[in-house]
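[1] Attaching a predicted model along with its sequence, questions to come.
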Amino acid sequence: MNYVTIGIIAILAFLASVIFTSLEIPILRRKQAGQNIREEGPKSHYAKAGTPSMGGIAMIGAAIIGAAIGRYYSPQMGAVVIVFVLFGAIGFFDDYLKVVKKNNLGLRAYQKFGLQIIISVAFAVYMAMFSGDGTSVWIPFVNINVDFGIWYIPFIAFVLLAMTNAVNLTDGLDGLATGVTALVSLFFAIAAVTYGASSGAGVFCSALTGACLGFLVYNKNPAKVFMGDTGSLALGGGLAAAAIVMHFELLLPIAGFVYVMEALSVIIQVVSFKLTGKRVFKMAPLHHHFELSGLKEKQVVGIFWGAALIFCIIGLGIL
C-alpha cells in the first residue's frame, strides 16, 4: 500500500458517499426521520428541528465499498469492519426508535451501553487470543512495546468504548464530528503507509476519510442531513478498532484530542454539579460552551477542525 492507493480509495469512497447521501436524504424525508432538538440546548438550534437524521447509513455504506475496492483483505480488516457495522447498528436502532417511531427515549442507556460493552469485549478477546498480535501495546515517546498480559482485554475494551462515546458527544454541530473524523482517519491512513502498520486498517481509514468528506458536502452548515447515532457510533467504533489493529491505540487521545476534550467537558460538568451544585461550563459538551460564549456555529466548527489538524500533525511528529 502507498499514498497513491489511499488517495484513490479516499476519492472513490468520497464519490460513493456523495451519491449515497443524495439518494438517502429524500428517503429519510419521506420516512419523516427528522431530528429532535434538545429544549435545553442553544436556541439557535431550534431551526434545525426536522432535518433528516440517520444519514450515517450512507457513510457506512460508502466506507465499506471504499475498503472493499482497496482489496487489502485480512482477518484484522474484517474485524474492524464488523466492529464498524455493529456499532452503527446500535446507533441505527436508537435513531430508528427516536426519529421514526417518535420514541424520545430510544434505546435505554443500559441497553445501548450494554451492547457496546459486548462488542468491545469480543473485539478485545479476538485481538488478544486470535489475531496473532499478542497482548503488547506500543508506548509513544519511549518507543517500546509493553505486554499488558491479562490487563490487555479490559484496556482494549475501554479504549473502544471511550472512543466511540467521545465521537458521539462530538457530534453536536453541523459538520463538526464529520470534519474532525475525516482528519483523524486520514492521520491513521498516513501513519499506516509511512510506518508499515496494518495495510487493511490503513485502507479502511482512507475509505473512512473519503466517506466523511462526501457526507460533509451535505452535513456542513447549514446541514441538509445529520449522521445521527448511526454515524457517530460507527465512526468512533471503526476508527478505534483500526487504530488498535495498527497498534497505535495510544495515539488516539493525541490525534483525537478534540474527542477527549469533548468527553472530559461532560465528565467535569457532571462531577462538578453533583459535588458542588455548580457548572464549570455554560453547557457541555465543550462545543456548546463556545457557542453560548458568543461564537457562531461555523466559527466553533472551524476552531475545532483547526485543533484536530494541529493534534494530528503532533501525532505524526511523535511517530
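    Yes, it's here.
[2] going forward, measure contacts between C-alpha atoms and count neighbours the same way
    Fine.
[3] What is the neighbour count of residue 170?
    Counted with other C-alpha atoms under 10 Å, the neighbours of residue 170 add up to 24.
[4] how about it, what does it touch?
    Contacts here follow C-alpha atoms under 8 Å, 6 or more residues apart in numbering; on that basis residue 170 touches 176, 177, 259, 262, 263, 285, 287.
[5] could you say which helix or strand contains the third one?
    Following DSSP states H and E, the helix or strand that holds residue 259 is helix 257-276.
[6] And the very next helix or strand once past that helix, how far out from the chain middle?
    For helix 257-276, the following helix or strand on the C-terminal side (DSSP H and E) is helix 286-292. Mean C-alpha position of helix 286-292 versus that of the full chain (C-alpha atoms, centre = their mean, to the nearest Å) differs by 20 Å.
[7] Heading C-terminal from helix 286-292, find the next helix or strand.
    Next element after helix 286-292 (DSSP H and E): helix 297-318.
[8] Would you indicate which residues of that next one are buried?
    The neighbour-count check on helix 297-318 (16 or more other C-alpha atoms under 10 Å) flags 297-298, 300-302, 304-309, 311-313, 315-316 as buried.
[9] what angle separates that helix from helix 257-276?
    Per axes from the mean of the first three to the mean of the last three C-alpha atoms, to 10 degrees, the angle that helix 297-318 makes with helix 257-276 is 110 degrees.
[10] Show me the contact partners of helix 297-318.
    140-141, 173-176, 179-180, 183-184, 187, 191, 221, 251, 254-258, 287, 290-291.
[11] which parts of the helix holding residue 259 are buried?
    Of the residues in helix 257-276, those buried (16+ other C-alpha under 10 Å) are 257-266, 268-270.
[12] go on, stretch 111-119?
    Within stretch 111-119, the residues scored as buried using 16+ other C-alpha under 10 Å are 112, 116, 117, 119.
[13] Could you pull out the helices in the stretch 51-200 of the chain for me?
    56-70, 75-95, 109-129, 152-170, 176-194, 199-219 (DSSP state H, counting those that start in this stretch).
[14] Can you give the distance of the last one from its chain's centre?
    So that's helix 199-219. With C-alpha atoms, centre = their mean, you get 11 Å for helix 199-219.
[15] Give me the helices and strands touching that helix, please.
    Here helix 199-219 touches helix 3-30, helix 56-70, helix 75-95, helix 176-194, helix 228-246, going by 3 or more C-alpha pairs under 8 Å, 6 or more residues apart in numbering; DSSP states H and E.
[16] this is the comparison structure:
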Amino acid sequence: MISVLLAGAIAMVLAMVGTPLFIRFLVARGYGQFIRDDGPTSHHTKRGTPTMGGAVIIAATLLGYFGAHLLLIVFDTLDWVDLRSTGFTISGLLVLFLMAGLGLVGFFDDYIKISKQRSLGLRSVEKLVGQTAIAVIFAVLALQFPVDDFRRPASTAVSFVRDTSLDFAALGTVGGLVLFVLWANIMIAGASNGVNLTDGLDGLATGASVMVFGAYMLIGIWQFNQNCQISPGPNCYDVRDALDVAVVAACVAGSCFGFLWWNASPAKIFMGDTGSLALGGALAGLAIVTHTQLLMAILGGLFVLITLSVIIQVGSFKMTGKRVFRMAPLQHHFELLGWAEVTIVIRFWIIAGLCVAVGLGVFYAEWVASL
C-alpha cells in the first residue's frame, strides 16, 4: 500500500504543478486548439486554448511510477521500512509502454492539427498503423516473460473478472497468439476511441478517468492480497505483478486528478489526442494484465455509452437518412438541447461513478460467490 499511495501522490502533485508550466510553454508558442465549425457554436470561444495536455498526464504518470519505486528502493536499503515489493515489474512496464506509445501517436496527431490549423491531424491510415504497431508489440510481449513456466503478464484466455474457459490457445500456439493479438487490438482501439470521443467537454474525460483508474487501483490491491502465491485457494487470483499494476493505476488516477484542476470548466488546457489515446491504452492494458477484459466495459461504462451514441448515429443516418441525436457524441446532443456544459459534465460523472460502482460490485460479488 505504501508504494501505491506514494506513487499516486507524486503523480498528482507533478501534474498539478507541471500543468500551468506547460500551459505557459504552449501559449508562448501559440499552440492552441483548433475548433471545428460544424461543432456546437458555444465551443468557438475555446479556440486557441492550449492543447496536448496529455503530455503532462503521461510525464506525471511515468515520473510518479519510477520516482516512487526508486524512493522505496532507497528506503528499503536503509531499513527505514519493511516493504513487500519495491521492484519494477514487466506487467507495470508494459502498461506504461502502451500508454506512452499511444500517447506519442496522439501527440503527432495534435501537433499536425496545431501547426497546420486544421481539424485533421494524422491521416486515418497513418494513425491506424501507429496504434496497431504499438498494440501488437504490447500484445506479443505480454505473452512472454513467464514465471514458474506459465505465469505471464497476460493470458490467451478471454477474461471477465478472471479468465474464462474460452481460450485462444485451444487453436494452437500460432493460432492462439494471432487471435490474442487481434483481440488485444480490438480492446485497445475500443478503449482509446471511447476516451477520445468522451473528451469533448471541459473535464469530462479526465474526471471519468480518475474514477475508472481508481477502480483498477483497488482491483490490483485486492488481487495482490488474494493472489494464489500468497493465499492459495479456489477463489484466488493467478495474476502476475498485481501490486505493481495497482501502482500504475494509482499513477494514472493521480495524474488525471492533478490535471483536472486545470482542465475543469473553464478549461485552461485540453488533453488532446495525446491524452485520450494514452488513457485509453492504459485502460485496455490494465484490463489485459489484471485479466478483467470484459469487466472493462462495465467500469468504463460512460466511454461505452458515448461510443455507442456515435455508432447509433452513423448507422441510423446511413440506413434511414435520419439522425437519432441532434449531434454525436452524446454530450453534444445535450448541449444542443440547451443544457449547460457544467451540468452535462457533472451528470455524466455521476453515470461514470455508477458504472464504476457496479463494476467493482460485480468483481467483489464473484469473489464472494466462489468462497
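    Looks like it came in fine. Because the structure is a prediction, the values reported are computed rather than measured.
[17] circling back: turn the helices and strands packed on helix 199-219 of structure 1 into a markdown table, columns for distance to residue 215 of structure 1 and mean neighbour count.
    Output for those, formatted as a markdown table (distance: least, C-alpha to C-alpha, whole Å; neighbours: other C-alpha atoms under 10 Å):
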| stretch | distance to residue 215 of structure 1 | mean neighbour count |
| --- | --- | --- |
| helix 3-30 | 6 | 20 |
| helix 56-70 | 7 | 25 |
| helix 75-95 | 15 | 22 |
| helix 176-194 | 8 | 25 |
| helix 228-246 | 10 | 28 |
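[18] out of these, which comes closest to residue 40 of structure 1?
    Closest to residue 40 of structure 1 of these, according to C-alpha to C-alpha: helix 228-246, at 18.6 Å.
[19] Can you check which part of structure 2 the closest one sits on?
    Helix 228-246 of structure 1 corresponds to residues 272-290 of structure 2 when matched by TM-score structural alignment.
[20] Next: stretch 60-67 of structure 1.
    Residue span in structure 2 matched to stretch 60-67 of structure 1, by TM-score structural alignment: 58-65.
[21] Mind reading off the mean deviation between the matching stretch and structure 1?
    Overlaying structure 1 shows stretch 58-65 of structure 2 at a mean distance of 0.8 Å from the equivalent residues (mean C-alpha distance after the TM-score superposition for structure 1).
[22] element containing residue 72 of structure 2, please.
    helix 54-77.
[23] Tell me the helices and strands packed up against that helix.
    Using 3+ C-alpha pairs under 8 Å, 6+ apart: helix 54-77 of structure 2 touches helix 2-28, helix 90-116, helix 242-263, helix 272-289.
[24] so can I have JSON lines of these showing distance to residue 156 of structure 2?
    As requested, these are exported to JSON lines (distance: least, C-alpha to C-alpha, whole Å):
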{"stretch": "helix 2-28", "distance to residue 156 of structure 2": "28"}
{"stretch": "helix 90-116", "distance to residue 156 of structure 2": "15"}
{"stretch": "helix 242-263", "distance to residue 156 of structure 2": "18"}
{"stretch": "helix 272-289", "distance to residue 156 of structure 2": "10"}
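[25] Let me know which of the ones you listed is the nearest to residue 365 of structure 2.
    helix 272-289 (18.0 Å).
[26] just checking, what packs against that closest one?
    Packed next to helix 272-289 of structure 2, using 3+ C-alpha pairs under 8 Å, 6+ apart, are helix 54-77, helix 90-116, helix 173-198, helix 204-225, helix 242-263, helix 295-299.
[27] Tabulate those (a markdown table), appending distance to residue 8 of structure 2.
    Converted to a markdown table, these look like this (distance: least, C-alpha to C-alpha, whole Å):
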| stretch | distance to residue 8 of structure 2 |
| --- | --- |
| helix 54-77 | 7 |
| helix 90-116 | 14 |
| helix 173-198 | 21 |
| helix 204-225 | 10 |
| helix 242-263 | 4 |
| helix 295-299 | 20 |
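[28] quick one on the thing from earlier: which stretch among the helices and strands packed on helix 54-77 of structure 2 comes nearest residue 57 of structure 2?
    That would be helix 242-263 among those, by C-alpha to C-alpha, at 5.3 Å.
[29] aligned partner of residue 32 of structure 1 in structure 2?
    Residue 32 of structure 1 maps onto residue 30 in structure 2, by TM-score structural alignment.
[30] Tell me how many other residues crowd its match.
    14.
[31] Run through the residues that contact it.
    48, 50.
[32] And residue 171 of structure 1, what's its match in structure 2?
    Looks like residue 171 of structure 1 aligns to residue 199 there (TM-score structural alignment).
[33] Repeat that for residue 201 of structure 1.
    Match for residue 201 of structure 1 (TM-score structural alignment): residue 245.
[34] contacting residues around residue 265 of structure 1?
    281, 284, 285, 286 are the contacts of residue 265 of structure 1 under C-alpha under 8 Å, 6+ apart.
[35] what residue of structure 2 takes the place of it?
    Under TM-score structural alignment, residue 265 of structure 1 pairs with residue 309 in structure 2.
[36] Look up how far residue 315 of structure 2 lies from its match.
    Going from residue 309 of structure 2 to residue 315 of structure 2 by C-alpha to C-alpha, to the nearest Å gives 10 Å.
[37] same check, this time on residue 210 of structure 2
    31 Å.
[38] sorry, back to before: which one, of the helices and strands packed on helix 199-219 of structure 1, ends up nearest to residue 45 of structure 1?
    Closest among these, once you apply C-alpha to C-alpha, is helix 176-194, at 14.2 Å.
[39] what angle separates that closest one from helix 56-70?
    10 degrees.
[40] what helices or strands is helix 176-194 of structure 1 leaning on?
    Here helix 176-194 of structure 1 touches helix 3-30, helix 152-170, helix 199-219, helix 228-246, helix 297-318, going by 3+ C-alpha pairs under 8 Å, 6+ apart.
[41] Kindly reformat the ones you listed as TSV containing distance to residue 51 of structure 1.
    Formatted as TSV, those follow (distance: least, C-alpha to C-alpha, whole Å):
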stretch	distance to residue 51 of structure 1
helix 3-30	8
helix 152-170	18
helix 199-219	10
helix 228-246	11
helix 297-318	16
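[42] who wins for proximity to residue 133 of structure 1 among the ones you listed?
    Of all these, helix 228-246 comes closest under C-alpha to C-alpha, at 8.6 Å.
[43] By how much does that closest one deviate from structure 2 on average?
    Looks like 1.0 Å for helix 228-246 of structure 1 (mean C-alpha distance after the TM-score superposition for structure 1).
[44] Could you give the separation of that helix from the chain centroid?
    So, by C-alpha atoms, centre = their mean, the centroid of helix 228-246 of structure 1 is 5 Å from its chain's centroid.
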